[in-house]
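Visitor: This is a predicted model, with the sequence first.
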Amino acid sequence: MIFARRIMGVETEYGITAVAGDGGRSLTPDEIARYLFRPIVEKYSSSNIFTRNGSRLYLDVGSHPEIATAECDSLTQLLNHEQAGDLVVDKLAQRAEEALAADRVDGRVYLFKNNVDSVGNSYGCHENYLVGRHLPLRSLGKQLLPFMITRQLICGAGMVGRATGGFQPGFVLSQRADQVWEGISSATTRARPIINTRDEPHGDSERFRRMHVIVGDSNMSETTFALKIGSTLLVLEMIEAGVTLPDFEMDNPIGHIRDIARDMTGSTPLLLKDGGTVTALEVQEATLAAATQWLEERPDEGTPTEELRRVVDLWTRQLTALRTQDFSQVDREIDWVIKLNLLNRYRERLGEDWTHPKLAQIDLTYHDIRPGRGLFPLLESRGMVERWTTDEAIEAAVDTAPETTRARLRGQLIHRAEELGAPITTDWVHLKVNEPESRLVELLDPFEPVDARVDELLAYLDDNAGSYRR
């Protein structure tokens, strides 16, 4: 079974802080999170909700706001909804600043789409890909691990790395490389794996699995995000189609992932289980070659093949840049390259090494999502980085669920219930009207955007419109 049309989603955790503008004390993350979610709790009596566009918004462990996008079935659709998440949480941050002002607290709220805070705590950007039940996740993971370990070369967010584990301070390609401890595991926080095998398909468990990828960085660049998701889609398609990929099973994948993060040439030698060696760049080049050939035969469903050709074009240019060390053809498109150029300009101006605190400040400001304040949003507004989508498409995704997946049904019910003031309960699979009588629909096919049972639920809401308190 080949899922050329594939359900996918992204979970983004945001770093949060508040700074007092009048010299007063800074609020704790827990305090500012309460301000941030105050309007959500007031409206829904919960800090864990599904929104009008079918996504899940909630306060995660550690006072991290998190958005899990609705089910998407194409690359640009997913990008639009991931970017819409930034607008949603930034709007909450602006309302929190207004609430602080009303309480006579001169505070600015900062939300960062990154993965490591100032004291080394890590929070994630998790990717979810639907795969067929016939594919055991562990065997699938073994085929994917070489690609995932080396993927940071093409889509890492980059960061100023601290001295750790025998490594000296310096620039690293990935924020998550030092934060994962296993290749494939059912754990998520105790021992973060690259691929999580916890079996939560959020659908028909006899047909589907959900592959949960934990190793990826949060991306500010739209084009880097597209390359991250698009390249992974192509590799998954090839595995499911039985395309023979080079055998790069590694002897110590977790040891290698840290080395790769500190080598922007891609020449890190990786020890293979068969006793041979291969470089990180060679793993990516071999995978790219297979993906380029796959484009000539893949079913043109889900993400359009022409869109994936854009992915392969950027993938090719980035690997060429790594091999030649001439990054001029990608320095407006790849997060870690964009950030490294900014940091190097400041290093030259400061005449300092990587330990200067100004560099850490620039690194953090790159991930501030507030337009007009964050460094990457500023570059974007000035046309200094490339775009993949449009502001109009992102704005539309704030309140509109994907029209081609199950999320459409969830969005329809949430919209109508909010209009009528009707009490409902939703999760990824279930839609429930609570009053006047409880009615429940279970949606086990995430591909299906139309369901007569949901039409009946909507009609039931309309029939009882007069009984709800607005």
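Guide: Nice, I can see it.
Visitor: Going by C-alpha atoms from here, please, whenever you check contacts or count neighbours.
Guide: Noted.
Visitor: in the stretch 151-300 of the chain, which spans are strands?
Guide: Chain-ordered strands for the stretch 151-300 of the chain, with DSSP state E, counting those that start in this stretch as the definition, fall at 159-161, 170-172, 182-185, 193-196, 208-213, 269-271, 277-279.
Visitor: I would like the residues contacting the fifth one, please.
Guide: Spelled out, that is strand 208-213. Where contact means CA atoms under 8 Å, 6 or more residues apart in numbering, the residues beyond strand 208-213 that reach it are 126-133, 137, 194-202.
Visitor: try this one next to it:
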Amino acid sequence: MFWRHPKDAQKDSLKEFSAILKSIRERLPLAPSHHALRWFLANGSSLSLEMGGSADLSTALIEIATPETRSPRQVVCYQLANEQILQDALEAHRPSQDWSLIKSNSDAYGHTLGQHESYDMRIAQGPWLIAWWIGLALLLLPLLLFRCLAALWLGSMLLISLGHRGLGMAGWGNDKTSASKLDSLQSHDCLLGFPMAPWQWILGAWGLRQLHAPIVWLFGLLLYTVALRPHRRNASAFLASRCLLDGAGYLDPESKFWISSRAATVDREIGFGSYNAHRPIFRCDPLLRKLLSGPYWSLTNFFELLGPIQRIEIAIGDSGMCQQSQWLRLGSTALVLDWVEQNPRVEAIQLRSPTTAIREYARDWMLVRSMPDRKGLEYKSRDLSRIYLRTLKSWLEKKSEVPREAWEIIELWQMTLNQIDAMPKNQNQPPMLLVGRIDWISKLWLLQQLGKETDWTVKKKIDIRYHELTSEGYFRQLLENLQLSPLVSEQEIQLAMRMPPAESPAWRRGTWIREFADSESKIAVSWEKASYELDGENYSVLFRR
């Protein structure tokens, strides 16, 4: 998400982030993390200022993440709740009536954003799990060497910084409560709690990158060789075609319409995103953070990599507005992943190049492009989606107990494909039954209401303001006119704005934040644990799954 600024306003993302945090704090307890630019809310969510690897704060974007949930519908509920939290905060402290929040898929600098989904996946099974453990054991010695060199590098950078500025000027080392940490965000000099100028942080980060490049390469090789083999073999074709169900639509600079902007940038099946600016389908950055982050004297995070279940991101989706589309994305993906893990030896359709297919399908709003599998057979995106739909339906029919939500997702999936199948027969007119339910269909319909000679800037305005979270946003206006029944009720959204999901790590995190957010103790929260100081002693609370 990002602010829409008036033309004459000078953007200061750090000040904006601080203002929105203070506004949220008036309504909801929150607590800092170990990272100065990430905070956790009492409903279990996380709010952060994402810099995208740049020290230029003017390009930073506000990012909010839902808490851990137990169902796809619950994720949608907390997405809507978080959007309302941000919108309420802006309404209370709006610098100008021309400012608003946009749930964006790209920014003014050409960066593609989108939405990351986190799933618990089985990293490997049987002999491949043993190979995973052996590979990690072989990484241990290089990891220890890296940590020694990294500690020396950071120590030298800190000495340079102290000599350049002095401890007193930076205010480093002072104990701060969560309230004073919030105030300190106004200072660029204390960006991450250390007395370093931006150029010093850039130099420090560059040095660390050179030091850990070999171990990242080795870890990437281990992932490519061993990790998620059934998922890559049997789920990649579904994920390549998934933009048909959840794309948000995009108008490119040549006035060509795409189904999805995020999916069109995918360049590999598995890998890291933030480290090397790649766009993988299976994004393993959480594993890389466990390998490289944390105290250099502790191997706790490293040993967590030995677990067979790991959190993996799927980072091919757009930030959409339609509740049904978001629900269908999460539900269909969860069903496919469950099917893959319960049937690891089943051979599904294997595309010759899933990454090429996903890029081609993302640009094919007329639904005519076909991509080959390894046997030479050609498939359109809707063909692949229907094959997976039938497979999952047959699989669920054989199970004794199936959640009601699973059948509801299957029903919505089938209805969506039936409507999309009719598009080529109707001169590529968007099916009205999907307007307001599927984002790319809704945006395409809005754009087609304009004349063919309409200027690109007018069309692009629709493309962008479709995602605006205020009542003036084009999707909100469209939804009001269509009067569609919402997937999630207003009462559920209001509850999710205050309370975390029950029976989840988020529930324990949210309860802890409510207890300690206003205390004078030094506290820090993460997804996995909370740390605090009481009577001079340090304590930690784990939020186990």
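Guide: Received it, and whenever you're ready, just let me know what you need. In this text the structure is predicted, and so the values were computed from the model without any measurement.
Visitor: For the two chains, what TM-score is obtained?
Guide: The TM-score (TM-score structural alignment, normalised by the length of the first structure) is 0.79; 409 aligned residues with a CA RMSD of 2.7 Å.
Visitor: ChimeraX command for the buried members of the contacts of strand 208-213 of the first structure?
Guide: Only the buried members of the contacts of strand 208-213 of the first structure enter the following ChimeraX selection, criterion being 16 or more other CA atoms under 10 Å:
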select :126,127,128,129,130,131,132,133,137,194,195,196,197,201,202
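Visitor: you'd agree Ser122 of the first structure is up against His64?
Guide: No: no contact is recorded between Ser122 of the first structure and His64 when judged using CA atoms under 8 Å, the distance being 10.7 Å.
Visitor: Which one of the two is surrounded by more residues?
Guide: Looking at Ser122 of the first structure and His64 with other CA atoms under 10 Å, you find the greater number of neighbours at His64, namely 21 against 18.
Visitor: Show me what that one lines up with in the second structure.
Guide: His64 of the first structure is assigned Leu61 in the second structure as its aligned equivalent, the criterion being TM-score structural alignment.
Visitor: and that match, what is it in contact with?
Guide: Leu61 of the second structure touches 1-2, 13, 49-51, counting by CA under 8 Å, 6+ apart.
Visitor: now with 10 Å?
Guide: With contact set as CA atoms under 10 Å, 6 or more residues apart in numbering, Leu61 of the second structure has these partners: 1-3, 13-14, 17, 48-52, 104, 107, 113.
Visitor: ok, these in the first structure: which stay?
Guide: Of these, the subset whose aligned partners also make contact in the first structure (criterion: both residues aligned by TM-score structural alignment, their matches' CA atoms under 10 Å) comprises 1-3, 13, 48-51, 113.
Visitor: Now find how far off-centre the longest helix along the first structure is within its chain.
Guide: Criterion DSSP state H: the longest helix present in the first structure is helix 75-102. Helix 75-102 of the first structure has its average C-alpha position 15 Å from the chain's average C-alpha position, going by CA atoms, centre = their mean, to the nearest Å.
Visitor: Stretch 366-386 of the second structure too?
Guide: For stretch 366-386 of the second structure, the gap between its own C-alpha mean and the chain's C-alpha mean amounts to 28 Å (CA atoms, centre = their mean).
Visitor: in terms of contact, does Gly161 of the first structure touch Arg262 like I think?
Guide: Yes: using CA atoms under 10 Å, Gly161 of the first structure makes contact with Arg262 at a distance of 9.0 Å.
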